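1. coordinates for the following, if possible.
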Amino acid sequence: MDRLTNTVRPYAWGSTTAIPEFLGVEPTGEPQAEVWMGAHPGAPSRLDRGAGVTTLSEVVAADPEGELGAATVAKFGPQLPFLLKLLAAGAPLSLQVHPDREQARAGFADEEARGVPVDAAHRNYKDANHKPEMICALTPFTGLCGFRPPLEAAELLAGLEVDSLKPYVDLLHAHPEDAALREVLTAVLTADRDEMAATVHEAAAAAERLGGPYAPYAPLAHHYPGDPGVIAAMLLNHVRLQPGEAMFLGAGVPHAYLDGLGVELMATSDNVLRCGLTPKHVDVPELLKVVRFEPGDPHVLRPEGDGEEVYEAPIDEFRLSRYVLAPGGAPVVVPAGAPQILLCTAGAPRAGELTLAPGESVFVPAAEKVELSGTGTIFRATVVL
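-> Predicted coordinates:
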């Protein structure tokens, strides 16, 4: 078992205070968006096994079966299939979707065949993997997830009383629902940019004046003035998570994180197709191939189980759970058999002989059992075999 040293990612949307406060360090004054825990080549965790500091990606590459276990390598290949993060949104992230595995493989192969550089700004597929993810709130957390029922979206847009939105309101009354949502999102993203910018400005002013259910949308226009994603966001469910609650984001589900601190767990991939709320490339035709136009209420997850509390998700590349260790409680044994990363989020619990503070994490190779003791909360990221 190895204590990890992890990289802070300073993306512009990050909070300047949430991660420093959580870690108990002084803010730098710069945004701190994510802390990465894993073997992703973009920022692999570092560890020291007595022969000097190395990266977790190098450790896994040197002995995949010894670190991950034979069953994990047989199912997912010789790499850690998940990435664990602390995520602190101080401003809205881009409105985005992720492809399923088949779409990712096809899209990646196509762009490779066409010679699109992997670091090109207009590249859609960085790898051939899908990117399901889960966010679990550590503080009150807000986001957008999945489409509202079209009639509900129509009522929201109509309430703004903006003339240029009326055609979208009419379209949302059409049937079937998936076709109505597709037509409206397509129209929003392909509208004349100047005309859409004027619509966004007028809609944001109305949202600020009306408040209530419109309150989340005026700030979007403040961060991304004139962006079509402000109108697209009104087609989606606005979700509020309380600490300990989570939501799972599968392939094709449009979503964005707006505000808050959470634990995020995802399959190891960089495949993102953006819908808006971003200055980055938006490939509308490719996006429309990936989006699933399925309205419905987002499913808020709460942990289930006694001892190990599991956040159930329909995915094998990762499994998220937590242990809440009460004062005077008996030690808990975390079973072996698969690679895992343990992250402390509260208190000063012990993992084996290591005492952890909030934000500290350890990597546990597949063959090792771990005893958890003391008082605090530990999140566990592993795989499903």
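
2. all contacts plus neighbour counts: C-alpha atoms, from now on.
-> OK.

3. ranges for the helices of the stretch 51-200 of the chain?
-> With DSSP state H, counting those that start in this stretch as the criterion, the stretch 51-200 of the chain has helices at 56-62, 64-68, 70-76, 101-113, 150-158, 166-172, 177-190, 193-210.

4. same deal with the stretch 201-350 of the chain?
-> 217-223, 229-233, 284-290.

5. still on that earlier bit, and of the helices of the stretch 51-200 of the chain, who's closest to residue 362?
-> Nearest of those to residue 362, taken as CA to CA: helix 56-62 at 10.8 Å.

6. any buried residues in the closest one, and which?
-> 56-57, 59-60 (16 or more other CA atoms under 10 Å).

7. list the contacts of residue 26.
-> residue 20 (CA atoms under 8 Å, 6 or more residues apart in numbering).

8. coming back round to it: the helices of the stretch 51-200 of the chain into JSON lines, with extra columns for distance to residue 218?
-> Below are the helices of the stretch 51-200 of the chain laid out as JSON lines (distance: least, CA to CA, whole Å):
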{"stretch": "helix 56-62", "distance to residue 218": "42"}
{"stretch": "helix 64-68", "distance to residue 218": "46"}
{"stretch": "helix 70-76", "distance to residue 218": "43"}
{"stretch": "helix 101-113", "distance to residue 218": "34"}
{"stretch": "helix 150-158", "distance to residue 218": "13"}
{"stretch": "helix 166-172", "distance to residue 218": "19"}
{"stretch": "helix 177-190", "distance to residue 218": "17"}
{"stretch": "helix 193-210", "distance to residue 218": "5"}
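
9. next up, for comparison:
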Amino acid sequence: MRILEGLVRPYAWGSRTAIASIQGRPVPSAHPEAELWFGSHPAGSARCVDESGPEQPLVDVISADPVSTLGPASTEAFGDRLPFLLKILAAEEPLSLQAHPSAEQAREGFERENARGLALDARDRNYRDPWHKPELMVATTPFDALAGFRDPHKTIELLRELQVSELDHYLGMLAGQPDSEGLRAVFTTWLTLPEAMIRRLVPAVLHGAVEVLAQGRTQFTAELRTLCELGEDYPNDPGVLASLLLNRVHLEPGQGLYLPAGNLHAYLRGTGVEIMANSDNVLRGGLTPKHIDVPELLRILDFTPVDPADLTPSVRTLGAEQIYLTPAPEFRLSRVELDGTGLRHASSICFDMPGPQILSVLSGAIEVRPVDGTPLTVPAGRALWITDSDPDVIVHAASSRTVFYRALVPVAVSSAGDAEAGGVAVGEHASAAVD
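-> Below you'll find the model as predicted:
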């Protein structure tokens, strides 16, 4: 059991306040801070920083004894690596339009690019490892995103409402085939248009959006405002047009969004806790200066229309723990709120699951007491690493209100014959549910 210091990723789209505020540092920060990584990803590992051992990267701690740290079930399923990456993500500006491959596509693509002799850090490399990358985002502030292709009939309504003559051809394509193949045809056409046509089409669409918004009579206000914002930042990018085909999703704090393989998406704005399979495979489709491989993106995309409700994970509440249920075998994420006063929520919770776990504190502080050992206090902005070989722990609120997120490997829990189990709340208000 070790305290973890996360790794801050200073991407340009990040916030100068969100992560610094969580960690109690002065705001604004000197540069944008986009993500705080708690994991052992090869591109950046969290560090063990407590006094129980030398300061060292978590990836080195795991590689020194993977079976003891990860447990036999996890190593058998995923090898000598932590199968998930836990992050705090803070987006002040939109991220790139992107999708992730399935497990089979990732393995095949990785082997194919290896055979071509592409270096792992090559700019035009699509597959940097043989793993898929399902991911779950849980909002901690109001959070906006584009996710999955919208019902084509609704998109037809949107395109007609714009009344842009330059869109008539594409509207006809979709109206003539209002299904996944029609979506594929329109999206493919837009991504492969000559730049000169994009330079004419995007401004015309933006002008139409401004006209509709000025009238104030549209059911697509959020979609059109997003279109205009993206057009201002990426005036000659076909990804601006692609946003017209996608669901505009808004999350309130505590709500989740699960993104399976092939789902085209872009986070727009907000702060949240994100967990994903430990992979770096991204196929981009626009809103970025980075490498875009259109044929490969089209090969892995799922054009099946999706209702945003189908991307919302179900939540199971066990005492003070809210568990977000997804089909991903690499991770399970839950939110825990404890009350140091004992008036509204449980003040403590006991964890006895096998496999590796990370507890990331978002507000307040926790005191973690192993059955036989010295307690550790973990403040907001840091996390706790618990190995498979560590004893059971009791987590106490070390402040009047504490919120932390718990990540574990469900295959390890399942192998122990307790796939549905979660934390057991203890104390007078053990049965209190999290808001």
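
10. rewinding a little: so can I have TSV of the buried residues of helix 56-62 of the first structure showing distance to residue 265 of the first structure?
-> Shown next, in TSV, are the buried residues of helix 56-62 of the first structure (distance: CA to CA, whole Å):
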residue	distance to residue 265 of the first structure
56	17
57	17
59	21
60	19
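
11. related to what we said a few turns ago, output the helices of the stretch 201-350 of the first structure in a markdown table; the columns should cover distance to residue 257 of the first structure and mean neighbour count.
-> Listed next are those as a markdown table, based on distance: least, CA to CA, whole Å; neighbours: other CA atoms under 10 Å:
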| stretch | distance to residue 257 of the first structure | mean neighbour count |
| --- | --- | --- |
| helix 217-223 | 11 | 19 |
| helix 229-233 | 11 | 25 |
| helix 284-290 | 19 | 15 |
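
12. so which of these gets nearest residue 107 of the first structure?
-> That would be helix 284-290 among the helices of the stretch 201-350 of the first structure, by CA to CA, at 9.0 Å.

13. kindly name the residues of the second structure that line up with the closest one.
-> Aligned using TM-score structural alignment, helix 284-290 of the first structure spans residues 294-300 in the second structure.

14. measure the mean distance from the matching stretch to the first structure post-superposition.
-> For stretch 294-300 of the second structure, the mean distance to aligned residues of the first structure following superposition is 0.7 Å (mean CA distance after the TM-score superposition for the first structure).

15. could you redo the helices of the stretch 201-350 of the first structure as TSV and give each row distance to residue 31 of the first structure?
-> Listed next are these as TSV, based on distance: least, CA to CA, whole Å:
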stretch	distance to residue 31 of the first structure
helix 217-223	15
helix 229-233	23
helix 284-290	29
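
16. among those, which comes closest to residue 71 of the first structure?
-> For those, the distance to residue 71 of the first structure is smallest for helix 284-290, at 31.1 Å, taking CA to CA.

17. please report how far the counterpart of residue 123 of the first structure in the second structure lies from residue 288 of the second structure.
-> With TM-score structural alignment as the criterion, residue 123 of the first structure lines up with residue 125 in the second structure. Relative to residue 288 of the second structure, residue 125 of the second structure is positioned 16 Å away (CA to CA, to the nearest Å).

18. how far does the biggest strand by length in the first structure sit from the chain's center?
-> The longest strand of the first structure (DSSP state E) is strand 255-267. Centroid separation for strand 255-267 of the first structure versus its chain: 4 Å, with CA atoms, centre = their mean, to the nearest Å.

19. average distance between it and the second structure?
-> With mean CA distance after the TM-score superposition for the first structure, strand 255-267 of the first structure averages 0.3 Å from its match.
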